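K.L.:
fold the stuff below for me.
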Amino acid sequence: MGAQRGRDLLLKLDAAQSGSFLSVAGLRARRIALSAGTVDVTTADSPGRWRELLEGAASRSASLSGSGLFRDAASDAAVRQLFFDGSIRPWQVVIPDFGQLDGLFQVTALEYAGRHDGEMTFELALESAGALSFTAI
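P.N.:
Sure, this is the predicted structure:
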C-alpha cells in the first residue's frame, strides 16, 4: 500500500438508521484506533515464568476522532442531537486503498472552537458500541 491523502479517509453517519450513509463533515484531521485487550493466564507453572495470554478472549474496541468543519447545519444538528441523546447509531469509515469499517458508535465528545478571525471548527470523538465489520477494498 502506497501513500494516500489523509483527506480521503471518510466518516459517514446513518442518523436515521435507514441504511443510507451520508458524509458528516469536512474533516481536516481524522484518526481511527483499533485495540484489543489481553487476558493474562500466567501461573506459577508457566514455562520460564513468561507471561501467557488466552487466545481470542480479549475485548476489542475502536475509537474514532476527527476535527474540521461541519458540512452544513443539518449534519451539525444530527451529530449534536446524537451527543445530547446519548444515542448509538451506525457509522462508516472508509480508509482509502485499505477497506471500510462499519458498526455502531456513540458520540463521546463534541467540542466547538472558533477564532475571532476564522471559521467555527469542531472536534468529534466516537467509541464503538458493538461488533464491527471490515470489508477490504
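
K.L.:
can we go C-alpha only for contacts and neighbour counts from here?
P.N.:
Noted.

K.L.:
excluding chain neighbours, what is closest to the spatially most central residue of the chain?
P.N.:
Nearest to the geometric centre of the chain sits Leu64, at 2.6 Å (CA atoms, centre = their mean). Sequence neighbours aside, Ile32 is the residue nearest to Leu64 in space, at 4.5 Å (criterion: CA to CA, 6 or more residues apart in numbering).

K.L.:
next: Arg89.
P.N.:
Once flanking residues are discounted, Arg89 sits nearest to Leu104: 5.3 Å by CA to CA, 6+ apart.

K.L.:
pretty sure the one you found sits against Trp91.
P.N.:
Yes - in this structure, Leu104 is within contact of Trp91 by CA atoms under 8 Å, at 6.0 Å.

K.L.:
between those two, which one's more packed in?
P.N.:
Trp91 (24 against 20; other CA atoms under 10 Å).

K.L.:
what's the helix or strand for that one?
P.N.:
strand 88-95 (DSSP states H and E).

K.L.:
which secondary structure element is home to the residue of the chain most remote from its centre?
P.N.:
For the chain, the residue at maximal distance from the C-alpha centroid (CA atoms, centre = their mean) is Asp45, at 40.2 Å. Asp45 belongs to no helix or strand when elements are defined using DSSP H and E.

K.L.:
the structure of the following sequence is requested for comparison with the preceding one:
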Amino acid sequence: MAAQSGKDMLLKLDQNGSGSFLTVAGLRTRSLNFNAASVDTTDQESAGRWRELLAGGGVKRASLAGSGVFKDQASDALIRSLFFAGTIRNWQLILPHFGVVQGLFQIVALEFSADHAGEVTFDLALESAGEVTFAAA
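P.N.:
Okay, the predicted model is just below:
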C-alpha cells in the first residue's frame, strides 16, 4: 500500500444528532488514540509468579485531537457551543484507505492561541463517551 496523504484524514461532527456530518474545517493535524485498562488477576497461585490479566476486562477509551486554523463559521460555532454546553455528540474520523472510526465523544479541551504576526489557531481534544465502532473501507 502506498503512503496516505494526511489531508485525507478527516474529522467530522454530527451537526444536530440526525446523522448529518460536517467536516471540521481548518484542521492541520488530527490524531486518534485507543487505550484499554488491564485487570490484574494475579494471585499467590499464579504460575511462576507471573502477572495474569483478565481477558476482555477493563475499560476501553478513545481520544481524538486536532489543531488548526478557523476557516468555517458553521463548524467553528458548533464546536464552541458544544464545548460550553458539555454536549456529547456523534463524531467520525475518516482514515483514508483504512476505514471510519465513529462514536459518541465529548469535547474535553478547546484552546485558542495566536501570534501577533500570525493567524488564530485552535486545539481540540475529545474523549469517547460510549461505544466506538470501526468500519473498514
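
K.L.:
TM-score of the superposition?
P.N.:
Once superposed, chain against chain, the TM-score is 0.96 (TM-score structural alignment, normalised by the length of the first structure); 137 aligned residues with a CA RMSD of 1.0 Å.

K.L.:
coming back round to it: can you pull the contacts of the residue nearest to Arg89 of the first structure?
P.N.:
Ile88, Arg89, Pro90, Trp91, Ser128, Ala129, Gly130, Ala131, Leu132 (CA atoms under 8 Å, 6 or more residues apart in numbering).

K.L.:
that one pairs with which position in the second structure?
P.N.:
Counting by TM-score structural alignment, Leu104 of the first structure lines up with Leu104 in the second structure.

K.L.:
quick check, that match in a helix?
P.N.:
No - counting by DSSP: H, G, I helix; E, B strand; the rest coil, Leu104 of the second structure is not found in a helix; it is strand.

K.L.:
so how far is Glu52 of the first structure from the residue farthest from the centre of the first structure?
P.N.:
If you measure Asp45 of the first structure against Glu52 of the first structure using CA to CA, to the nearest Å, the figure is 11 Å.

K.L.:
what do you get for Phe105 of the first structure?
P.N.:
32 Å.

K.L.:
could you check which of the two is surrounded by more residues?
P.N.:
Between Phe105 of the first structure and Glu52, counted using other CA under 10 Å, Phe105 has the larger neighbour count: 24 against 14.

K.L.:
was I right about that one contacting Gly86?
P.N.:
No - in this structure, Phe105 of the first structure is not within contact of Gly86 by CA under 8 Å, at 10.3 Å.

K.L.:
Tyr112 is in contact with Thr121 of the first structure, correct?
P.N.:
Yes - applying CA under 8 Å, one finds Thr121 of the first structure in contact with Tyr112, separated by 5.7 Å.

K.L.:
higher neighbour count, those two?
P.N.:
Thr121 (17 against 12).

K.L.:
could you check how far the more buried one is from Gly26 of the first structure?
P.N.:
Taking CA to CA, one finds Thr121 of the first structure at 10 Å from Gly26 of the first structure.

K.L.:
intersection of neighbour lists for those two?
P.N.:
Common neighbours of Thr121 of the first structure and Gly26, counting by CA under 8 Å, 6+ apart, are Gly68, Leu69, Phe70.

K.L.:
out of those residues, list just those in helices.
P.N.:
Among those, none falls in helices (DSSP state H).

K.L.:
make a markdown table out of those and add neighbour count and distance to Gly99 of the first structure.
P.N.:
Putting those into a markdown table (neighbours: other CA atoms under 10 Å; distance: CA to CA, whole Å) gives the following:
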| residue | neighbour count | distance to Gly99 of the first structure |
| --- | --- | --- |
| Gly68 | 19 | 23 |
| Leu69 | 18 | 24 |
| Phe70 | 20 | 24 |
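
K.L.:
right, I'll leave it there.
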